[in-house]
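sequence? don't have it. structure:
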């Protein structure tokens, strides 16, 4: 290395040390005062309902899509399934990707594709993928099944979930 490179390296090293020392000194100089009790109380609604600013209850799960299934648009579900194809295949005999293949998922036992590394939560879940279990899982996978590996936010609109479930039911 030449002298110029050494100077630059030394300057960066000294700047880093000064920044670290500044952090340590500020920690020593500041002594936050911890309160023994809250400075003010936040009152809950008397009926026990939580909610937003308008007092509406917090959503705890998906609405049923049973009534929507009769008019669910399979073609819309097919379009919505494009988001699923980032991790799943929809083809008969399709291979596992980040997620298992979805051909025949409706009516299939949960965590039943051999050779796919399901999460412990999914293995322990049991049951079959019926309309309501697919609805709940597609609504919010992480809330419905804590510990799932599925990294997807979910489908919020009940009409979209119904269309997607109808499409998944057609894959047989």
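Cool, got the structure. What you are looking at is a predicted structure, and each value in this text was computed from that prediction instead of being measured.

Going by C-alpha atoms from here, please, whenever you check contacts or count neighbours.
OK.

Contact partners for the residue nearest to residue 156 when sequence neighbours are not counted?
Residue nearest to residue 156 in three dimensions, not counting chain neighbours: residue 139, with 5.8 Å by CA to CA, 6 or more residues apart in numbering. Contacts for residue 139 (CA atoms under 8 Å, 6 or more residues apart in numbering) come out as 61-62, 154-156, 161.

can you map out the helices along the chain?
Ranges of helices within the chain are 3-29, 74-80, 120-125, 131-139, 141-144, 158-170, based on DSSP state H.

alright, now check it against this:
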């Protein structure tokens, strides 16, 4: 090699040595901090999704024994855009819900076309307290393919109260006896506006879905 080549090689080698030395020095000055355990700490009692663990629903018989029909009438207002509940009320987006509790599922509502999904899920069954509770909790889970798009009532109390209200509208099936020490059902007077009124003149359907297929809360069965 000539002198020029040796000079260039020397500069390159020197630069590399300086870079290595700088890296070693920087590492010695700034030490990385390593966590003792991987991941993030989770607060005690918190569950995935950030919410507290949901309390399991009580048996529907126990909830029905302490149901409040007046509160059920208020909850039913969510359903009144699609369902009527007064005796002789017309079917609308969903069927009229008069005397629905105890009725055969997907039957008994003259002129109303129930979905095949509900007919299949409810074959041979009646809208008893257990079936209504399952339907109101999640119509799409109860009858996969139902036309009802209402997500359901997550509150067990709301479901029991709505069922008690529906039961008071033409069915009047005996409510389960309250367990020893538990409060009895509240059969408070239902506000006149809640009993079968349908704002805007629309026909109503089963509470949150009884027999209906809608986007509004439904009670029993689309």
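Yes, it's here. What you are looking at is a predicted structure, and each value in this text was computed from that prediction instead of being measured.

before we move on, the earlier item: so of the helices of structure 1, which one's packed in deepest?
Comparing the helices of structure 1 by mean neighbour count (mean count of other CA atoms under 10 Å), helix 158-170 ranks first with a mean of 23.

That one aligns to what range in structure 2?
On structure 2, the counterpart of helix 158-170 of structure 1 by TM-score structural alignment is residues 156-168.

so how much does that stretch differ from structure 1 once superposed?
For stretch 156-168 of structure 2, the mean deviation from structure 1 after alignment is 0.6 Å (mean CA distance after the TM-score superposition for structure 1).

And the contacts of that stretch?
If you take CA under 8 Å, 6+ apart as the criterion, stretch 156-168 of structure 2 is touched by 57-58, 60, 63-64, 67-73, 75-76, 85, 97-101, 129, 132-133, 136-137, 153, 173, 207, 219.

Map residue 60 of structure 2 across to structure 1 for me.
Aligned partner of residue 60 of structure 2 by TM-score structural alignment: residue 65.

And residue 113 of structure 2, by the same measure?
Match for residue 113 of structure 2 (TM-score structural alignment): residue 117.

next one: residue 97 of structure 2
Per TM-score structural alignment, residue 97 of structure 2 is aligned with residue 102.

for the closest residue to that match other than its chain neighbours, what are its contacts?
For residue 102 of structure 1, ignoring the flanking residues on the chain, the nearest one in space by CA to CA, 6+ apart is residue 90 at 5.2 Å. Neighbouring residues of residue 90 of structure 1 by CA under 8 Å, 6+ apart: 101-103, 171.

Okay, residue 90 of structure 1 and residue 163 of structure 1: tell me how far apart.
As judged by CA to CA, to the nearest Å, residue 90 of structure 1 and residue 163 of structure 1 stand 15 Å apart.

Repeat that for residue 9 of structure 1.
The gap separating residue 9 of structure 1 from residue 163 of structure 1 is 60 Å, by CA to CA.

For residue 163 of structure 1, which non-adjacent residue is closest in space?
Going by CA to CA, 6+ apart, residue 163 of structure 1 has residue 77 as its nearest residue, at 4.3 Å.

Can you name the residues that contact the one you found?
Residue 77 of structure 1 neighbours (CA under 8 Å, 6+ apart): 160-168.

Could you find the counterpart of it in structure 2?
Using TM-score structural alignment, residue 77 of structure 1 pairs with residue 72 in structure 2.

and the gap between residue 116 of structure 2 and residue 16 of structure 2?
According to CA to CA, residue 116 of structure 2 stands 77 Å off from residue 16 of structure 2.

what does the residue nearest to residue 156 of structure 1 align to in structure 2?
Counting by TM-score structural alignment, the partner of residue 139 of structure 1 is residue 137.

what separates its match from residue 93 of structure 2, distance-wise?
20 Å.

Residue 115 of structure 2 now?
Separation of residue 115 of structure 2 from residue 93 of structure 2 (CA to CA): 12 Å.
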